[in-house]
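1. I need the structure of the sequence given here:
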Amino acid sequence: MIKPPEQKAVTEPVIDILVGISDGLVVPFALATAVSRITINTMTVIGWTLAAIVVGSVSMALGSYFAAKEDDHDLTHEQHLMENLELEPEVVSAISEETKQGQQQWEELAAQYGLSPSFDAAKARNSAFNIGLAYAFGGLIPLIPFFFTASVQQGFKLSVISTAICLLVFGFLKGRYTSQNAINTAFIHILRGATAAVAAYVVAGLFT
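-> From the prediction side, this is the model:
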């Protein structure tokens, strides 16, 4: 019997939202950092970053949906392959028994965490929608300061502060609800965001 790791009960949509927001904070922040270096117009920063948010959210949503569909396709393919192999009866019997036990254990584990043991198109669509929307929400966090400041420099400073705080918070929550070390996950998210922003800033500087 599979014994899942002890963790706080949480629904799949909550995990989707945490993943979407934490990922959505990184790329838009990095792009806003780059554009902030090459322009003094806040609307330019807003326009380019909004475009990145739209592209990123659509990409994340489609990627989530097709990844779920592909996983189900791989499992079905493996099942058909086993059926077509010419194996000894005792081998087939042993494999069938192990497969049956494994399937039962997976169904129990899936039921405990509210997951679907097989591909569920409706659930995959909902998950994709949640991730895409959450990514867009996360991407707006580093962008919002530019709407309310008179200069790019002021907006950028506030963007750094708000993004860093949110990366810590959502990184911590993501780690907590996915059975990882929450503090380590929070600092990893900060490191990801900082690394992406520094890289974008340096590259932008090469063309100014």
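2. CA only for contacts and neighbour counts going forward, please
-> OK.
3. chain center to the helix or strand where residue 100 lies, what's the gap?
-> Using DSSP states H and E, the secondary-structure element containing residue 100 is helix 89-112. Remark: helix 89-112 is offset 30 Å from the chain centroid, using C-alpha atoms, centre = their mean, to the nearest Å.
4. And this one, please, so the two structures can be compared:
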Amino acid sequence: MANLEPEKRTLLNHHKEKHFTAGEVIRDIIIGVSDGLTVPFALAAGLSGANAPSSIVLTAGLAEVAAGAISMGLGGFELGLEKPDPRRAVQSALTIAIAYIIGGLVPLVPYMFIARAQDAVIASVIVTLIALLLFGFAKGHFTGSRPFISALQTALIGAIASAAAFGIARAVQT
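-> As a prediction, this is how the structure comes out:
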């Protein structure tokens, strides 16, 4: 750095990158809940858009949560560019899978209590958007991002995913 021009040295000294600073368990929870909230939410919205009954939405949603939790848990061996710690691999897989299940159940709960999917989807949207906002805020807090911006971004991404699935299902149905 001594060979660099003074203005380049100044730029390098002021450059700060934000890196994930929370613990590995928090990282695993964020990964699991993030996908767990979004994927089953989009699936349920899509099936509701296709006029499937709540029992079908719930059955497909639970099957997706089970498959997704296993897939996410297995995939959590491969996260990051560094070689995974084999001693932590099982803990990481279980943490991601459990977080996925918890997140995935949130959008499905309304379908457990509301028989008509077109009514359940409204409750699912409300409950899931609230959960996405809370999750996004917590994610922002733990990752060093701005919590309010993180909350809005997370909810927006979930809303776009479910709206896309709902819209595609409606378009195919007509």
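5. Got a TM-score for the pair?
-> Here the TM-score for the pair of chains, by TM-score structural alignment, normalised by the length of structure 2, is 0.81; 158 aligned residues with a C-alpha RMSD of 2.3 Å.
6. that older thread, where does the helix holding residue 100 of structure 1 end up in structure 2?
-> Aligned by TM-score structural alignment, helix 89-112 of structure 1 falls on no residue of structure 2.
7. and that helix, which residues are buried?
-> 106, 108, 109 (16 or more other C-alpha atoms under 10 Å).
8. same check, this time on stretch 9-27 of structure 1
-> 13, 15-27.
9. any idea how far residue 77 of structure 2 lies from residue 122 of structure 2?
-> 36 Å (C-alpha to C-alpha, to the nearest Å).
10. Mind naming the longest helix for structure 1?
-> helix 42-84 (DSSP state H).
11. got a list of contacts for stretch 11-28 of structure 1?
-> 49-50, 52-53, 56-57, 60, 113-115, 127, 130-143, 163, 166-167, 170-171, 173-174, 177-178, 189, 192-193, 196-197 (C-alpha atoms under 8 Å, 6 or more residues apart in numbering).
12. How about residue 188 of structure 1: what's its closest non-neighbour residue?
-> Closest residue to residue 188 of structure 1 apart from its sequence neighbours, by C-alpha to C-alpha, 6 or more residues apart in numbering: residue 171 at 7.7 Å.
13. Find the centremost residue of structure 2, please.
-> Central residue check for structure 2 by C-alpha atoms, centre = their mean: the C-alpha nearest the mean position is that of residue 34, 1.6 Å away.
14. can you map out the helices along structure 2?
-> Under DSSP H, structure 2 gives helices at 6-14, 24-49, 54-75, 89-105, 109-113, 117-143, 147-173.
15. out of everything not next to it in sequence, what's closest to the aligned partner of residue 128 of structure 2 in structure 1?
-> Under the alignment defined by TM-score structural alignment, residue 128 of structure 2 corresponds to residue 163 in structure 1. Leaving aside its chain neighbours, residue 163 of structure 1 sits nearest to residue 142 (5.4 Å; criterion: C-alpha to C-alpha, 6+ apart).
16. quick one: that neighbour and residue 166 touch, right?
-> No - using C-alpha atoms under 8 Å, residue 142 of structure 1 is not in contact with residue 166; the gap is 9.3 Å.
17. Looking at the two, which one has more neighbours?
-> Neighbours per residue (other C-alpha atoms under 10 Å) separate residue 142 of structure 1 from residue 166, with residue 142 holding more: 31 against 21.
18. Run through the residues that contact the more buried one.
-> So residue 142 of structure 1 contacts 25, 28, 29, 32, 159, 160, 162, 163 (C-alpha under 8 Å, 6+ apart).
19. Looking at structure 2, which of those hold up?
-> Among those, the contacts conserved in structure 2 (both residues aligned by TM-score structural alignment, their matches' C-alpha atoms under 8 Å) are 25, 28, 29, 32, 159, 160, 162, 163.
20. Only whichever of the residues you listed are buried, select them in ChimeraX.
-> Remark: buried members of those, expressed as a ChimeraX selection using 16+ other C-alpha under 10 Å:
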select :25,28,29,32,159,160,162,163
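21. Can you lay out the kept ones among the contacts of residue 142 of structure 1 as CSV showing distance to residue 205 of structure 1?
-> Output for these, formatted as CSV (distance: C-alpha to C-alpha, whole Å):
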residue, distance to residue 205 of structure 1
25, 22
28, 18
29, 16
32, 13
159, 19
160, 18
162, 23
163, 22
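22. which one among the kept ones among the contacts of residue 142 of structure 1 gets closest to residue 5 of structure 1?
-> Checking these against residue 5 of structure 1 by C-alpha to C-alpha gives residue 25 as the nearest, at 28.4 Å.
23. which one in structure 2 is aligned with that closest one?
-> Match for residue 25 of structure 1 (TM-score structural alignment): residue 37.
24. Same question for residue 141 of structure 1.
-> So, by TM-score structural alignment, residue 141 of structure 1 is matched to residue 106.
25. if I look at the residue lying closest to its match once chain neighbours are set aside, how far off is residue 134 of structure 2?
-> In space, and not counting its chain neighbours, residue 106 of structure 2 is closest to residue 128: 6.3 Å by C-alpha to C-alpha, 6+ apart. Note on residue 128 of structure 2: its distance to residue 134 of structure 2, by C-alpha to C-alpha, is 10 Å.
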